[in-house]
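>>> With the input below, show me the fold.
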Amino acid sequence: MATFFLALGLVLVVEGLVYALAPSLVEQLLAALRAIPEDSRRLIGLASIAFGLLLVWCAKMLGA
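Coordinates of the predicted model:
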């Protein structure tokens, strides 16, 4: 459970930094995402999930 809270906290820190340091970039990114077809966005999301799970697995194998 501690690992879950650590991961969630890190995600929130990174998200907060993006919004705090480059809010206009976030708006540009959202506009660019609207231009991508929904199926492609879904595929990008699934690929991100798979890569994230791979990173979590690697971290666990290394003793995290």
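
>>> rest of the way, CA atoms for contacts and neighbours
Noted.

>>> continuing past the helix or strand where residue 32 lies, what's the next helix or strand?
Assigning secondary structure by DSSP states H and E places residue 32 in helix 23-35. Past helix 23-35, further along toward the C-terminus, the next helix or strand under DSSP H and E is helix 38-61.

>>> Please provide the structure for the following sequence as well, for comparison with the first:
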Amino acid sequence: MNWWWSVLGGVLLIEGLMPLLLTKAWRNTFERMLQLRDGQIRFIGFISMLFGLFILWLNR
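I've put the predicted structure just below:
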């Protein structure tokens, strides 16, 4: 279970860097994402998951 909390903490750390350091770019990105269709957002999520699985596979 400690591994899970470490992973979650790392994800939150990385996710928090963009709004902290690049606030305007972060806001513009989300404004553009609001204009995407549901299928496009799902595709982005799918690609993100595949990339995450690939990284986990590399670190096994």
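
>>> TM-score for the pair, please.
The TM-score (TM-score structural alignment, normalised by the length of the second structure) is 0.80; 60 aligned residues with a Cα RMSD of 1.4 Å.

>>> distance from the helix holding residue 32 of the first structure to the second structure after superposition?
When the second structure is overlaid, helix 23-35 of the first structure sits 1.1 Å from its aligned residues on average, using mean Cα distance after the TM-score superposition for the first structure.

>>> Show residues contacting that helix.
Outside of helix 23-35 of the first structure, the residues that reach it under the criterion Cα atoms under 8 Å, 6 or more residues apart in numbering are 18, 19, 41.

>>> could I get those residues as TSV with distance to residue 35 of the first structure?
What follows is those, written out as TSV (distance: Cα to Cα, whole Å):
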residue	distance to residue 35 of the first structure
18	21
19	21
41	10
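
>>> Dump these to TSV, plus neighbour count.
As requested, the contacts of helix 23-35 of the first structure are arranged in TSV below (neighbours: other Cα atoms under 10 Å):
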residue	neighbour count
18	14
19	13
41	14
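
>>> which one of these is nearest residue 9 of the first structure?
When these are ranked by distance to residue 9 of the first structure (Cα to Cα), residue 18 comes first, at 14.4 Å.

>>> Apart from its neighbours in sequence, what residue is nearest the closest one?
Leaving aside its sequence neighbours, residue 18 of the first structure sits nearest to residue 26 (Cα to Cα, 6 or more residues apart in numbering; 7.4 Å).
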